[in-house]
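In: Sequence below, structure please.
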Amino acid sequence: MSAILTVTFNPALDMTGALGILQAGDVNLVQKYNLHPAGKGVNVARVLADLGAQVTVSGFLGEENQDPFAHLFVEHGICDRFLRVPGVSRTNVKLVEKDGRVTDLNFPGMAVEGRDIEALTHTLLELADGHDWIVLAGSLPPGVNADQLSDWVQALTEAGKQVVVDTSQHALRAAVSAKPWLVKPNEAELAQCLNAPISNELDTLLARGEQLFQQGIANVVISRGVDGVLWRNHQGWLQAVAPAQEVVSTVGAGDSLVAGLVWGCQAGEEKATVLRRAVALSALAVTQVSVGVSDLDRVYQMIEKISVSPVTMSAHAE
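Out: I've put the predicted structure just below:
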């Protein structure tokens, strides 16, 4: 199997706290919490490593608080090619209420300078020689604009790599213009990307997803939370739905989905098989606070419960 590279431009130490009900404007008592290295690409890499993939990570990492990240990569056998830059990687706060609702406090991250961008560009092109699958994930730090992300997508795609993008807002729109191999927006991110309101009606989602596919995106994956996942490629649309889970936290669910998609696609599996595993990983992710796969047997059991079926747009859909 091919080695996989994940790139996290704006990593973070995620402080996740559990509490009963969040009371805005008041003192809230957090019942338990943990602090762990994260960022979308880091999370994807961790799940991939748990599945047995050979994974390399890169991006920008603050020199002053890099140790937790370095320890994580060693612990999971992940090749560390992050660029260390002056400063501190951000800390994000995620407050998980007992009903599963998550409130994110995401900070902007440390500023990145032009020389750092040039260095990462060099590193990515160097790493592309040994990695056919490249995941570009998460937000962009100050100093990196959306056009730069588009340039990276284009350069890596022209190098013959399968580029997967999981980001949002202007960054997603810019990345789409460079035609990556796969994008994975959720419903809100899809609406932002196309600058068009989107209801959660199936026909509307399929029509909007079709717009991206017709723009040259070979794989359009739309995550819908409890309503499942939609995937469009040259074989048409597939829909997958998992049974309802007791939600502990939704943190890392989308990253687990991306990891499952890349793991299955790089192994050359059939589309339905890939989608079942990816959705199973995502469904199990919401049952835990931490990110990763602790029990592969649970994944196999969940795979058997995932419903996968073709889906088509109605003739009157926009």
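
In: C-alpha only now, for contacts and for neighbours.
Out: Will do.

In: For the helix or strand that Val7 is a member of, name the packing helices and strands.
Out: Using DSSP states H and E, Val7 sits within strand 4-8. Contacts defined by 3 or more Cα pairs under 8 Å, 6 or more residues apart in numbering; DSSP states H and E place strand 4-8 against helix 40-51, strand 55-62, strand 133-137.

In: For those, give me CSV that also has distance to Lys98.
Out: As requested, those are arranged in CSV below (distance: least, Cα to Cα, whole Å):
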stretch, distance to Lys98
helix 40-51, 23
strand 55-62, 33
strand 133-137, 28
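
In: Would you do the same for the sequence below? I want to compare the two.
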Amino acid sequence: MILTVTPNPSLDRTYEIPTLERGAVLRATADRIDPGGKGVNVSRAVAAAGHRTLAVLPLGGPAGAALGDLLAAEGIEVAGVPVAGQTRSNISAVEPDGTLTKINAAGPELSADESRALLETVRTRSAGADWIACCGSLPRGLAPSWYAELVAQVHQAGARIALDTSGPSLTAALAARPDVVKPNAEELAQAVGRPLRTVGDAVEAARDLRKLGAGAVLASLGADGQLLVDADGERFASARVATVRSNVGAGDASLAGFLAAGGVGVRALASAVAYGAAAVQLPGSAMPAPMDLDPSAVLVGDTVPVGLELREPAG
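Out: All right, here's what the predicted structure looks like:
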């Protein structure tokens, strides 16, 4: 069972448009509404793979009620923490070439009591969890140290924790020694304070995060592939992708694939890449099901291509 924690979830509305033209009236060719938030997406991908998952998240107002209903419809067990504020709604516009424009709302401000209730819900519902995945930005009202507190709490209970966040929240949590952190290239560059131009740069940055406390680093390097740096060394994998339709939630799908495959080693890395490659070929923030995966498209290299220049340099 994989328990997910999403402190700032959302309803995600995605519109597919011919082109994004500022100041114009745009007509969508397709649209959809999905449960949103990084941890929510991890739960959705885990549930689609047939595994049990429990989503812990604050829910407020009509949007929060709709979010809970959408998750339940996907077979996800929900442990909602009632909050006074309104759950946020985000908007994404996707063009035919895969270019994505997002508008993310700030979300509600959580009170001290609501913050404690969220931590307590994780504590009481985490028995039997194989992994706890804590994902996304922190809402207003939660200090950057909130994730660090949660990591320490999870470890005291003897569970493993994967963390997907960025900025001060990631930096503060590293000292609590999360078992896995999953930055993308930009988040990795921000964490170490220097640009990443090659896969080798990413390897060095991931090593730095391990020195600061991360047990393993699973880094998404966009179209170039994914990098896993842990106590056993460095491994790199990539996948062929025919058409990119939307990259919303692709990193979350990757983390779900990694954890569903055990969260350790080259098998988990290959699963992460397969899930991420499948996700970018789906509309909106749809999460891949097993039928969407193509493990034969995944290439796990014998060596890490440290000299490979990133198609999208970071930092």
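
In: Once they're superposed, tell me the TM-score.
Out: Counting by TM-score structural alignment, normalised by the length of the second structure, the TM-score of this superposition works out to 0.92. Behind it: 306 aligned residues with a Cα RMSD of 1.8 Å.

In: Let's have the helices and strands packed on strand 4-8 of the first structure in JSON lines, adding mean neighbour count.
Out: As requested, these are exported to JSON lines (neighbours: other Cα atoms under 10 Å):
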{"stretch": "helix 40-51", "mean neighbour count": "26"}
{"stretch": "strand 55-62", "mean neighbour count": "24"}
{"stretch": "strand 133-137", "mean neighbour count": "26"}
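
In: closest one to Lys184 of the first structure among the ones you listed?
Out: Closest approach to Lys184 of the first structure among those (Cα to Cα): strand 133-137, 10.0 Å.

In: Alignment lookup: Thr56 of the first structure to the second structure.
Out: The alignment partner of Thr56 of the first structure in the second structure, by TM-score structural alignment, is Leu54.

In: Spatially, what comes nearest to the spatially most central residue of the first structure if we skip its sequence neighbours?
Out: Closest residue to the average C-alpha location of the first structure: Asp255 at 3.7 Å, with Cα atoms, centre = their mean. The shortest distance from Asp255 of the first structure to any non-neighbouring residue, by Cα to Cα, 6 or more residues apart in numbering, is to Val44 (5.1 Å).

In: so the one you found makes contact with Thr6?
Out: Yes - counting by Cα atoms under 8 Å, Val44 of the first structure does reach Thr6; the two are 7.2 Å apart.

In: Quick check: Gln245 of the first structure vs Leu281 of the first structure, distance?
Out: According to Cα to Cα, to the nearest Å, Gln245 of the first structure and Leu281 of the first structure sit 12 Å apart.

In: Compare these two and say which is more crowded by neighbours.
Out: Leu281 (30 against 12; other Cα atoms under 10 Å).

In: Quickly find the element holding the corresponding residue of the second structure for the more buried one.
Out: Applying TM-score structural alignment, one finds that Leu281 of the first structure aligns to Tyr275 in the second structure. If you go by DSSP H and E, Tyr275 of the second structure is part of helix 265-279.

In: just the strands in the stretch 51-200 of the second structure please.
Out: 53-59, 77-82, 88-94, 100-103, 131-135, 161-164, 180-181, 196-198 (DSSP state E, counting those that start in this stretch).

In: whereabouts in the first structure does the shortest one align?
Out: Aligning strand 180-181 of the second structure against the first structure (TM-score structural alignment) gives residues 182-183.

In: ok, back up a step: to Arg27 of the second structure, which of the strands of the stretch 51-200 of the second structure lies closest?
Out: Across the strands of the stretch 51-200 of the second structure, closest to Arg27 of the second structure is strand 88-94 (Cα to Cα), at 10.9 Å.

In: after superposition, how close is the closest one to the first structure?
Out: Once the two models are superposed, strand 88-94 of the second structure sits on average 0.7 Å from its counterpart in the first structure (mean Cα distance after the TM-score superposition for the first structure).

In: Show me what that strand is packed against.
Out: strand 10-16, strand 100-103.

In: Check the gap between Thr4 of the second structure and Thr29 of the second structure for me.
Out: Taken as Cα to Cα, the span from Thr4 of the second structure to Thr29 of the second structure is 33 Å.

In: Asp166 of the first structure pairs with which position in the second structure?
Out: Looks like Asp166 of the first structure aligns to Asp164 there (TM-score structural alignment).

In: and its match, how many neighbours?
Out: 23.

In: Settle this for me: it is touching Asp179, isn't it.
Out: No - checked against Cα under 8 Å, the pair Asp164 of the second structure and Asp179 is beyond contact range at 11.2 Å.

In: what sits against the match of Asp166 of the first structure?
Out: 38, 133-136, 170, 181-183 (Cα atoms under 8 Å, 6 or more residues apart in numbering).

In: What residue in the first structure is paired with Gly257 of the second structure?
Out: Checking with TM-score structural alignment, Gly257 of the second structure has Gly260 as its match.

In: Now its match: closest residue in space, sequence neighbours ignored.
Out: In space, Gly260 of the first structure is closest to Ala278, 4.0 Å off (Cα to Cα, 6+ apart).

In: Who are the contact partners of the aligned partner of Ala205 of the second structure in the first structure?
Out: Ala205 of the second structure maps onto Arg208 in the first structure, with residues paired by TM-score structural alignment. For Arg208 of the first structure, the contacting residues are 190, 194, 198, by Cα under 8 Å, 6+ apart.

In: Take those and keep only those in helices.
Out: Judged by DSSP state H, the contacts of Arg208 of the first structure include 190, 194 as members of helices.

In: Present the contacts of Arg208 of the first structure as CSV; the columns should include neighbour count.
Out: Formatted as CSV, the contacts of Arg208 of the first structure follow (neighbours: other Cα under 10 Å):
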residue, neighbour count
Leu190, 25
Leu194, 16
Ile198, 18
